[in-house]
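Participant: quick one, fold the following:
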Amino acid sequence: MRKLAFAMNVSLDGYIAAPGDDLGWSVPSDELFQFWSDRVAATGLALYGRRLWETMSSHWPTADQQPGVTPAHIEYARRWRDMPKVVFSSTAGAVDRNTRLVTGDAVPEMARLKTEDGGPMEIGGATLAAVAMRAGLIDEYAMVTHPVLVGGGTPFFTALDDWVALNLVETRTFPDGVLLTRYETRR
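Facilitator: Model (predicted):
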C-alpha cells in the first residue's frame, strides 16, 4: 500500500498562506529548496487541488528556461515535470503532460490510489488535504515551520471530528530558524 503524505511550508501560527494567498514569508534557503526538490524526486504520484495546480503549472513547466535560472531550479523544474500528477477539481479545465484530472469525489479515488503499486504519494493544497485528513487517508504530516506569525490565512490543519494520534519520526533544522517536523499517523 502506498503512503500518502501532506507536506508544506507553514507559519509558526499554523498557516500555509497568509491573507490574500501571500507566500512571501516562505522563501526557502538553498538548503530548504533542495529538501523540497528531493521530496519531489522521491514522489511516485502527486495529488493536487485546483488552486495549487494552477499555481504550480503556471510556473514550473518552463521555469528552467527563464533568464538567470539556477541549477537547483533547473533540477526542480525537471523533477516536477517528470513526476506523475493527479488534479482533483470539478472546475479545472484540461490538464496536460503526465497529469490526469479527476472531477468526481476525491476520497474514493485517493483511497484507490493508495492501494496501487508505486512510490509514495504527496498531497498538495489545503482544501484537498482537508478532505484527506477528515477521511483518515494521510499517513504522514511534514511541517516545515518558518519563524513568522502571519495572523491568518489558509490553515495547515482542518477541523476534525476525531483525534489523530501521531508519532514524531524526524526533526531537522534549516537556515533562518526554519524547522522540519515530520510525523506518521499511528494506526
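Participant: CA atoms for contacts and neighbours, from now on please.
Facilitator: Fine.
Participant: Gly119: neighbour count?
Facilitator: By other Cα atoms under 10 Å, 15 other residues sit near Gly119.
Participant: alongside the first, I'd like the structure of this one:
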Amino acid sequence: MAKLLYAFSCSVDGFIAGPGGDMSWLTPYLGPDPLVDELIPRIGALLVGRRTYGGDDPHRGTEGEGKAFGGGWEGPQFVLTHRPAAAAPDVTFVGDLEEAVTAAKEAAGGKYVNVLGAGIARQCLEAGTLDEILALPVPVLLGDGVRMFGHPGGRTIRLEVLRPNWYRVVR
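Facilitator: As a prediction, the model looks like this:
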C-alpha cells in the first residue's frame, strides 16, 4: 500500500520557503543529490497544496507540463484546493483532503505519495495520514519565512529514525 511521505528541502533553521513563500533561496543549492535520485523512482504520485502548485518554485515553468523535481519526475498529481487552476496533464484538483489522499494513494500503487507544501503536510499530520518525513537540510539560515512545521501553542509529534534525515511518524 502507498505511504504518504513529506520530503522537503529546508534551511538549517527550519524554513522551507522564505518570506512570502519565496523559494528562490533554494536555486543555488539545486543539483545532484544521491538521496533525491534514489527517491524519485519510488514516487508514484504527488499530493500538492494549492499555494505550492501555483507558487514560487525554483523549478518554475515545468509544473504546467505535469513535471516535478525540475522535470525529473512525471506522473499523477493531486492538488488539494477549492480554487482549481487551468487544466494540466496528469493534474487533478480535489476539494477534500480525504478524497485527495485516497486518490493519490490509489494512483501511486505501492509507491510513495510525495506531499508537497507545508500546509497540506500539516493537514495530513493532523488527520493522521502522514507516514514518513524526509528532511533535506540546506546549508543556509533564512531567519524568516514558511516553517517546515508550525502549530500555534506547540504540539509534539514523535518521530522514529529510519535512516539519517528520514523518519516514520509515530501514532
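Participant: what's the nearest residue to the most centrally placed residue in the first structure if we skip its chain neighbours?
Facilitator: Nearest to the mean C-alpha position of the first structure, by Cα atoms, centre = their mean, lies Gly124 at 3.3 Å. In space, and not counting its chain neighbours, Gly124 of the first structure is closest to Tyr48: 4.9 Å by Cα to Cα, 6 or more residues apart in numbering.
Participant: thought that neighbour was touching Leu128?
Facilitator: Yes - Tyr48 of the first structure is within contact range of Leu128, at 7.1 Å (criterion: Cα atoms under 8 Å).
Participant: point me to the helix or strand that includes Asp57 of the second structure.
Facilitator: Counting by DSSP states H and E, no helix or strand carries Asp57 of the second structure.
Participant: that one: what's its closest spatial neighbour, skipping adjacent residues?
Facilitator: Among residues not flanking Asp57 of the second structure along the chain, Met23 sits closest, at 5.6 Å (Cα to Cα, 6+ apart).
Participant: isn't the one you found right next to Arg60, touching?
Facilitator: No - judged on Cα under 8 Å, Met23 of the second structure makes no contact with Arg60 at a distance of 9.8 Å.
Participant: for the residue nearest to the centre of the first structure, what are its contacts?
Facilitator: Neighbouring residues of Gly124 of the first structure by Cα atoms under 8 Å, 6 or more residues apart in numbering: 6-8, 46-49, 52.
Participant: same check, this time on Ala107 of the second structure
Facilitator: Counting by Cα under 8 Å, 6+ apart, Ala107 of the second structure makes contact with 44-45, 76.
Participant: check which residues of stretch 116-129 of the second structure are buried.
Facilitator: 116-122, 124-125, 129 (16 or more other Cα atoms under 10 Å).
Participant: just the closest of the residues you listed to Lys105 of the second structure, please.
Facilitator: Using Cα to Cα, Thr129 comes nearest to Lys105 of the second structure of these, at 10.8 Å.
Participant: next up, the contacts around the closest one.
Facilitator: Listed by Cα under 8 Å, 6+ apart, the contact partners of Thr129 of the second structure are 4, 101.
Participant: go again with 7 Å.
Facilitator: Listed by Cα atoms under 7 Å, 6 or more residues apart in numbering, the contact partners of Thr129 of the second structure are Leu4.
Participant: now check the first structure for the residue matching it.
Facilitator: Counting by TM-score structural alignment, Thr129 of the second structure lines up with Leu137 in the first structure.
Participant: for the first structure, which segments count as helices?
Facilitator: 30-42, 50-59, 71-82, 106-115, 126-134 (DSSP state H).
Participant: would you agree Leu23 of the first structure is in contact with Ala17?
Facilitator: Yes - between Leu23 of the first structure and Ala17 there is a contact under Cα atoms under 7 Å: 5.4 Å.
Participant: looking at those two, which one has more neighbours?
Facilitator: The residue with more neighbours, out of Leu23 of the first structure and Ala17, is Ala17; 22 against 16, by other Cα under 10 Å.
Participant: show me the contacts for the more buried one.
Facilitator: 23, 153-154.
Participant: and those residues, which of them are in strands?
Facilitator: When DSSP state E defines the strands, the subset of these inside them is Thr154.
Participant: as TSV, the contacts of Ala17 of the first structure with distance to Asn167 of the first structure would be great.
Facilitator: Shown next, in TSV, are these (distance: Cα to Cα, whole Å):
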residue	distance to Asn167 of the first structure
Leu23	28
Gly153	27
Thr154	25
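Participant: many thanks, I have nothing further to ask.
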